[in-house]
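Engineer: Sequence below, structure please.
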Amino acid sequence: MSQPIRMCIICRQRALQESLQRLQIINGELVPFSKSGRSFYICKACMTNNEKKVVKILNNKCKTNHKAMMDFGKTFKETATNG
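Structural biologist: Below you'll find the model as predicted:
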């Protein structure tokens, strides 16, 4: 049986869905996917190693202000270690 393949929005690498972190932005906050609304996938390597690139891409893709994105580094590290 085949498993779903998804793409990381940062490095654009394809991987199994279970190996990626699914997130979304609600009211300017980065949160785990809440099972409704639009979401995106980020691989664990990008979450821990490419914080500046992640902020830049999320600003572009999500059309969110830069100030809200600056606090996401903490969330990335917490999500990567917990998830």
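
Engineer: going forward, measure contacts and count neighbours with C-alpha atoms only.
Structural biologist: OK.

Engineer: wait, what's in contact with residue 22?
Structural biologist: Listed by C-alpha atoms under 8 Å, 6 or more residues apart in numbering, the contact set of residue 22 reads 32, 33, 39, 40, 41, 42.

Engineer: Also this sequence, please, to line up against the first:
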Amino acid sequence: MCVVCKGRFFQNELFKFACVNGEIQINSKNTRSFYLCKTCIQKDKKDLKKPLSRFSKNSVNLKEILADGKH
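Structural biologist: Sure, this is the predicted structure:
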């Protein structure tokens, strides 16, 4: 389930993230993770700020994380 829109998707259609030491990372296997759908990742940073505030207090730019990541 996407934590932003609460939509239900197959797991292979979602992007997996985790907050490790205050930073959001892709596909972390050692911590509790959360999932976002492709549509919600494309949203503006201000639209993602509230739903992701429980995971990380830092400003999040998921588009950059995905561009640099291994997903």
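
Engineer: overall similarity of the pair, as a TM-score.
Structural biologist: Taking TM-score structural alignment, normalised by the length of structure 2 as the basis, the two superposed chains have a TM-score of 0.80; 69 aligned residues with a C-alpha RMSD of 2.0 Å.

Engineer: Now go through the contacts of residue 22 of structure 1 and say which are in strands.
Structural biologist: 32, 40, 41, 42 (DSSP state E).

Engineer: What is the burial count for the aligned partner of residue 44 of structure 1 in structure 2?
Structural biologist: Here residue 44 of structure 1 is matched to residue 38 in structure 2, going by TM-score structural alignment. Using other C-alpha atoms under 10 Å, the number of residues around residue 38 of structure 2 comes to 12.

Engineer: gap between the spatially closest residue to residue 38 of structure 2 that is not a sequence neighbour and residue 40 of structure 2?
Structural biologist: Computed as C-alpha to C-alpha, 6 or more residues apart in numbering, the closest residue to residue 38 of structure 2 that is not its neighbour in sequence is residue 14, at 6.8 Å. Using C-alpha to C-alpha, to the nearest Å, residue 14 of structure 2 is found at 10 Å from residue 40 of structure 2.

Engineer: again, but for residue 17 of structure 2
Structural biologist: Going from residue 17 of structure 2 to residue 40 of structure 2 by C-alpha to C-alpha gives 13 Å.
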